[in-house]
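Visitor: got a structure for you, letters missing:
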């Protein structure tokens, strides 16, 4: 498979609409409003990363934030990779680049939620945790019955760390 060159950078507010379209193409990701995507690309740009082709096509995005009560943690909200870019290691490259950026600001842990059976996300994060030399644990953060009225799968919290900037 031929690798498509991409540029990784902090998102900008002008990426919000393209992010909304990317997430819509990346089923089964939950779509958010364009306004929410604008906020992810502006107010949360320090904890997000965008992947663009040479013609400025947004083909990958990771959104995240640092929970106020756990500033040493990067919570990864969504990982979106356009279908034509899958199988090239883009998700891992974006994640590791983002972790390297936030590690310089004191982040030593990563959290994310993954629905059971989402093998792609489980594989991505487990590989990242191995590369970071970080142990991880899991538990149900939001249950289907208790939090989603049975209309959404459980969300399993994966928490990994600590890691240091030297291992990133």
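Guide: That came in fine, so what should we check first? Keep in mind it's a predicted model, so treat the numbers as computed, not measured. Numbers count the residues shown, from 1 in each chain.

Visitor: Please count neighbours and contacts with C-alpha atoms only from this point.
Guide: Fine.

Visitor: contacts for stretch 5-12?
Guide: 41, 42, 45, 46, 48, 49, 50, 51, 52, 53, 54, 94 (Cα atoms under 8 Å, 6 or more residues apart in numbering).

Visitor: ok, now how distant is residue 46 from residue 40?
Guide: 9 Å (Cα to Cα, to the nearest Å).

Visitor: more crowded one of those two?
Guide: Neighbours per residue, other Cα atoms under 10 Å: of residue 46 and residue 40, the larger number sits with residue 40, 25 against 19.

Visitor: ok, that one - contacts?
Guide: By Cα under 8 Å, 6+ apart, the contact set of residue 40 is 16, 48, 63, 64.

Visitor: can you tell me how far the residue lying closest to the third one once chain neighbours are set aside sits from residue 117?
Guide: Using Cα to Cα, 6 or more residues apart in numbering and skipping the chain neighbours, the partner closest in space to residue 63 is residue 48 (4.5 Å). Using Cα to Cα, one gets 25 Å for the distance from residue 48 to residue 117.

Visitor: Below is an additional structure, to be compared with the one above:
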């Protein structure tokens, strides 16, 4: 780039060529809300929250589509105090396409956008029992050749009043510039 910044470009390894990734649009909110409902391990946000994510945060969120249907959803944002970080809030993958790289493809899709060219770290909070998410982030760190760290973050009793498990902050980075 002319200003000396290096763009991060990553590849996705989704097995099916029929899955495509892109930014969400406001009309995707209902389908996103329905998809999250198919993923009982996830908290279902309000419909209006999904609408705001598909509008105000569309640049850092992503959908995966197959045969005209939404089969994957990434809600993510860049925290105001950490603009070089992409914070992954939620990943939903339709049960019919799990274990095919869709979750990773969603993150890579967001990282490859101009709004994320200065992102050097990825963060997320995950419960220890969430094997799928922990595996996804470990694989992502390995594939991006980036260090990964995990630290206690939200306490079950203090932050969640006993309603949820404690969560750990996963931090990946710094990310190395790559090219296709």
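Guide: Arrived safely. Just so we're clear, the structure is a prediction, and the values are computed from it rather than from any experiment.

Visitor: and the top helix by length along the second structure, which stretch of the first structure?
Guide: Criterion DSSP state H: the longest helix present in the second structure is helix 131-143. The alignment of helix 131-143 of the second structure onto the first structure (TM-score structural alignment) covers residues 119-131.

Visitor: can you give me the helices in the second structure?
Guide: Secondary structure of the second structure by DSSP H: the helices cover 29-37, 47-55, 102-111, 131-143.

Visitor: Distance to residue 123 of the second structure for those helices - can I get that in CSV?
Guide: What follows is the helices of the second structure, written out as CSV (distance: least, Cα to Cα, whole Å):
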stretch, distance to residue 123 of the second structure
helix 29-37, 21
helix 47-55, 18
helix 102-111, 11
helix 131-143, 9
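
Visitor: now, of those, which is deepest in the fold?
Guide: Among the helices of the second structure, helix 102-111 has the highest mean neighbour count (mean count of other Cα atoms under 10 Å), at a mean of 25.

Visitor: what's the mean distance for it versus the first structure?
Guide: Compared with the first structure after fitting, helix 102-111 of the second structure deviates on average by 1.8 Å (mean Cα distance after the TM-score superposition for the first structure).

Visitor: which residues in the first structure does that helix align to?
Guide: So helix 102-111 of the second structure is aligned with residues 90-99, judged by TM-score structural alignment.

Visitor: Which positions within stretch 51-69 of the first structure qualify as buried?
Guide: Within stretch 51-69 of the first structure, the residues that count as buried by 16 or more other Cα atoms under 10 Å are 51, 52, 58, 59, 60, 61, 62, 63, 64, 65, 66.

Visitor: now that we're looking at the third one, how far away is residue 106 of the first structure from it?
Guide: Just to be clear, that refers to residue 58 of the first structure. Noted for residue 58 of the first structure: a distance of 28 Å to residue 106 of the first structure, by Cα to Cα.

Visitor: that older thread, strands - which of the contacts of stretch 5-12 of the first structure land there?
Guide: 49, 50, 51, 52 (DSSP state E).

Visitor: Might you report the residue contacts of the last one?
Guide: Counting by Cα under 8 Å, 6+ apart, residue 52 of the first structure makes contact with 6, 7, 8, 58, 59, 60.

Visitor: and what of the second one?
Guide: With Cα under 8 Å, 6+ apart as the criterion, the residues that contact residue 50 of the first structure are 7, 8, 9, 10, 11, 58, 59, 60, 61, 62, 94.

Visitor: okay if I get those residues as CSV plus distance to residue 83 of the first structure?
Guide: Formatted as CSV, the contacts of residue 50 of the first structure follow (distance: Cα to Cα, whole Å):
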residue, distance to residue 83 of the first structure
7, 17
8, 17
9, 20
10, 21
11, 20
58, 12
59, 8
60, 10
61, 13
62, 15
94, 15
